[in-house]
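Enquirer: here's my sequence, what's the structure:
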Amino acid sequence: MRRWVKAAVAATVCVALGGWFAVPYAQGWWNTLDPCDGALPSDAVRELVPDGHHVTTERTRHVERLGSMSCVILLEETELGHAWLLEADAFTRRDDQDRELMSAFSDQGFEAQSPLPDGLPGFRDRANNVVLRLPCPALGNDASGRPRTMLVNFTMSVEVHFEEPRRAPYEAAVAFANSSSKNLGCGAEPLEVPDEDRLPSSPPDPEHPRTVPLSEVTGATCGWLTEAELPRTRTWRVSVRSNGDGPTGRCDVDTPVDAYDETDAGMTFFAWYGDWSRRLVTQDGTLRDMTATARCRGEAAHFALRYAETVPGLDPRAQRNLLKRFARNETHRRDCSGLRFHW
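Expert: Coordinates of the predicted model:
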């Protein structure tokens, strides 16, 4: 009799659990218990799931000999197939990294980007995805003598960006980078999620960045602008587009023309770090005018100035002086050498 009772109870529990797991949202909870083989924190992934959706599938791929690791998390199926939540990729091979960076920066490389909080070596690209580049001391140098690195691309669906939580994207991206570094033998110093007060209060908008008066950038990555000889016929505002730790550096200088802070004239100072960036400043194999080059951490670095023709008082001499200030500030902060200008 006791055996019969135990069997009946066990069967009831199994049926109850089976019914519970059949509920889509219960399945979604179960599918986020250990996302990406533990590479992503479950709480952060659940926060990223938009309201009304649930996780149905996660796929992880790790090929150490190819220096790559990836994870894809899918939501429920729609008429167009599975909706996706996020995709995270890590690469230690140079060709893979170059491909990813060339995709983020096409043509002359002035695509929109937003800074990451200080301490995270990267940026958010024009699609608002998190891009990180870390040194890999455990992998030594490549065949060309360049220090090996690891590039992480953390891509989120458009729906996530509409209701993006404040902390979860950084928790997930940092956790994936740290896990990838360990699994791929990179040996990078573990990243930490910035404190709450250093996180942006709202999702960044690479196409419409926040600007501040020129006086407020003193000491920041673009603080050199406060001592630069900017045309005095305008009231300038600055958008700091990089944190000084990633594979790019950028300072935008604009002038508001109405209450919505839209701009009609401005300048963009851009730095790209890595041999991959040479194509951004060359034409037919020759360096373009108003650019500069240097060597930083064993790789090439390139600097350029783009400006609107409507900026008054920006003659060739003023352009050269501004580019010199920007490039010298960047190379000083990053301990670069061999700075050369191309007019």
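
Enquirer: from now on I want contacts and neighbour counts done on CA atoms only, so please keep to that.
Expert: Noted.

Enquirer: and the longest helix for the protein?
Expert: helix 2-22 (DSSP state H).

Enquirer: need the residues that contact that one.
Expert: By Cα atoms under 8 Å, 6 or more residues apart in numbering, the surrounding residues in contact with helix 2-22 are Ala26, Gln27.

Enquirer: and Pro316, how many neighbours?
Expert: Number of residues near Pro316 (other Cα atoms under 10 Å) recorded here: 11.

Enquirer: cool, Thr78 as well?
Expert: Residues within reach of Thr78, counting by other Cα under 10 Å, total 8.

Enquirer: and if you look at Arg46?
Expert: Counted with other Cα under 10 Å, Arg46 comes out at 18.

Enquirer: how long is stretch 302-315 end to end?
Expert: Length of stretch 302-315, first residue to last, Cα to Cα, to the nearest Å: 22 Å.

Enquirer: ok, and what's touching that stretch?
Expert: 231, 233, 264-273, 277-278, 281, 290-294, 319, 323, 327.

Enquirer: swap in 6 Å and give it another go.
Expert: Here stretch 302-315 makes contact (Cα atoms under 6 Å, 6 or more residues apart in numbering) with Pro231, Ala265, Gly266, Met267, Thr268, Phe269, Phe270, Ala271, Trp272, Thr291, Ala292, Thr293.

Enquirer: can you say which of these are buried?
Expert: Ala265, Gly266, Met267, Thr268, Phe269, Phe270, Ala271, Trp272, Thr291, Ala292, Thr293 (16 or more other Cα atoms under 10 Å).

Enquirer: could you find the closest non-adjacent residue to the third one?
Expert: Once its chain neighbours are removed from consideration, Met267 has its nearest residue in Tyr307; the separation is 4.2 Å (Cα to Cα, 6 or more residues apart in numbering).

Enquirer: try the second one
Expert: Spatially, and ignoring its direct neighbours in sequence, Gly266 is nearest to Asp254 (4.2 Å; Cα to Cα, 6+ apart).

Enquirer: Proceed likewise with the subsequent sequence, for comparison:
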Amino acid sequence: MKGEALRRLTPRGKMVTAITAALALLVGGGWAAEPYWQPWWFSLKFCDGKFPAADLAPVLPKERLVGGDEMDRSGDHEFCGINAGGRDYPLLVDSVTSFDDFEIKLALGPGDKADPRFVFPRGISGFEGRGGLVVLLDCPGPNHDYRGATRQLLVTVRGAKHRTVAAQRIAVTMANRTSSAFGCGAKPLPKPQRNAPAESPDAAIPVEKAAGTTCGWLARTPLSAGGTGAGAWRVSAPTDADAPVTSCQLFHGTDKEPAVKFTGWYGAWSRPLMRRHLEENENLYYDAANGPVVGKRNARALAICGGEPANFLARLQPAGVRQNITKEDLRSLLTAFAQAQTTRTPAAPRGGCTGLQVP
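Expert: Predicted coordinates for the structure are as follows:
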């Protein structure tokens, strides 16, 4: 009844004029210039509505996007992208279980420096590679991919604003959703709090207090480079001990940059990754890049853990050079790290490995 009365009181031409004026008012007020509705729109359409608007808003550009969203799903691979036109993608999310060397290279980005930044809070098995954020999870149970390798779930989030908590939350959401969809069965990850810092570095502690962490082995290792003694050294253990990529970092005194970075890489994909790293950073090729080696700045050991290749890397940093850490020091440190990682303890639950090869 009220609608009919309104139509009688308002001639058709005046109604059209009123609507046009209202739209003009919205445009003039910035609705088109800064589309606040855009994250809500993509939260319904993008990637089957997996991500809430509150997580999409910080990673999308302020201007209106004209390219729309894309999605491709095939077996155990799912790709979602938001296109700003042409090849400009402000957000790319990818998840796969049967991945190969190509996906790992894409995740870590150009150069394959094998030098991840562990930006996620503890409890989330992920890091920042050169290509964006990476979440890497083991799929429990006796399930294998087409090559016979133990399945792992690889999630990548790329885009101009991947260094945000919102992007981390998107990575975790994708991992949890696709772990279930792909039958991976990994334990659900906790989402970072929205008000958390974009990077959660693990505070360095005195080396003698590192027992029970992935750096605990350093408390039993002589550290006398530069004649300073063990008391001047600190360590940071930013990863969980059972993560597919583990890390330990050694600091000297009050230095803010580590002297040596140690990483353990678990999975068949780690072998070609380490080979490329040594080729590009130590000019080693063929057999020299495939086995245990100590170079000017990098030392590598190998083992078989859970029936899969495992690689252990020690990288000398500029701060370590200033502390006169030598090539032989690097060799000894890598050997101690690899032995600790391959011996089953609460601090190294992946231990029980075989065939350890050290340089």
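
Enquirer: what is the neighbour count of Ala304 of structure 1?
Expert: By other Cα under 10 Å, the residues close to Ala304 of structure 1 number 27.

Enquirer: what about it, which helix or strand?
Expert: Counting by DSSP states H and E, the element that carries Ala304 of structure 1 is strand 299-307.

Enquirer: and the helix or strand encompassing His332 of structure 1, which residues are buried?
Expert: Element membership of His332 of structure 1 [criterion: DSSP H and E] is helix 316-333. By 16+ other Cα under 10 Å, the buried positions in helix 316-333 of structure 1 come out as Gln319, Arg320, Leu322, Leu323, Lys324, Phe326, Ala327, Arg328, Asn329, Glu330, Thr331.

Enquirer: and the gap between the first one and Asp289 of structure 1?
Expert: Okay, so that is Gln319 of structure 1. Per Cα to Cα, Gln319 of structure 1 is found 11 Å from Asp289 of structure 1.

Enquirer: with the fourth one instead?
Expert: Using Cα to Cα, Leu323 of structure 1 is found at 11 Å from Asp289 of structure 1.

Enquirer: swap in the fifth one?
Expert: Distance, Lys324 of structure 1 to Asp289 of structure 1, using Cα to Cα: 13 Å.

Enquirer: and for the last one?
Expert: In this structure, Thr331 of structure 1 and Asp289 of structure 1 are separated by 19 Å, where distance is defined by Cα to Cα.

Enquirer: burial count for Ser103 of structure 1?
Expert: A count of nearby residues for Ser103 of structure 1, using other Cα under 10 Å, gives 11.

Enquirer: residue contacts, it?
Expert: Under the criterion of Cα under 6 Å, 6+ apart, Ser103 of structure 1 has no neighbours.

Enquirer: and Val66 of structure 2, by the same measure?
Expert: Counting by Cα under 6 Å, 6+ apart, Val66 of structure 2 has contacts Ala84.

Enquirer: that one - that's part of a helix, no?
Expert: No - if the criterion is DSSP: H, G, I helix; E, B strand; the rest coil, then Val66 of structure 2 is coil and not within a helix.

Enquirer: picking that back up, and the residue nearest to Gly266 of structure 1, helix, strand or coil?
Expert: Going by three-state DSSP: Asp254 of structure 1 is strand.

Enquirer: cool, Gln108 of structure 1 as well?
Expert: Per three-state DSSP, Gln108 of structure 1 ends up coil.

Enquirer: surely it is in contact with Arg278?
Expert: No - contact criterion Cα atoms under 6 Å: Gln108 of structure 1 and Arg278 do not qualify, at 10.0 Å.

Enquirer: could you check which of those two is surrounded by more residues?
Expert: Taking neighbours as other Cα under 10 Å, Gln108 of structure 1 and Arg278 compare with Arg278 leading, 19 against 15.

Enquirer: which residue ranges of the stretch 201-343 of structure 1 form strands?
Expert: Remark: strands assigned in the stretch 201-343 of structure 1 by DSSP state E, counting those that start in this stretch are 212-213, 237-240, 248-256, 263-273, 282-283, 286-287, 291-296, 299-307, 337-342.

Enquirer: tabulate those strands (TSV), appending distance to Leu134 of structure 1.
Expert: Listed next are the strands of the stretch 201-343 of structure 1 as TSV, based on distance: least, Cα to Cα, whole Å:
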stretch	distance to Leu134 of structure 1
strand 212-213	30
strand 237-240	21
strand 248-256	13
strand 263-273	12
strand 282-283	26
strand 286-287	28
strand 291-296	14
strand 299-307	14
strand 337-342	21
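
Enquirer: which one of these lies closest to Ala83 of structure 1?
Expert: Nearest to Ala83 of structure 1, of all the strands of the stretch 201-343 of structure 1, is strand 248-256, at 31.6 Å by Cα to Cα.

Enquirer: just the angle between the closest one and strand 263-273, please?
Expert: Counting by axes from the mean of the first three to the mean of the last three Cα atoms, to 10 degrees, strand 248-256 of structure 1 lies at 170 degrees to strand 263-273.

Enquirer: ok now strand 248-256 of structure 1, how far from the chain's centre?
Expert: Taking Cα atoms, centre = their mean, to the nearest Å, the mean C-alpha location of strand 248-256 of structure 1 is offset from the chain mean by 18 Å.

Enquirer: pull the residues that contact it.
Expert: 222, 235-242, 262-263, 265-273.

Enquirer: same check, this time on stretch 127-142 of structure 2
Expert: Contacts with stretch 127-142 of structure 2, where a contact means Cα under 6 Å, 6+ apart, come from 107-109, 116-119, 125-126, 151-158, 184-186.

Enquirer: many thanks, I have nothing further to ask.
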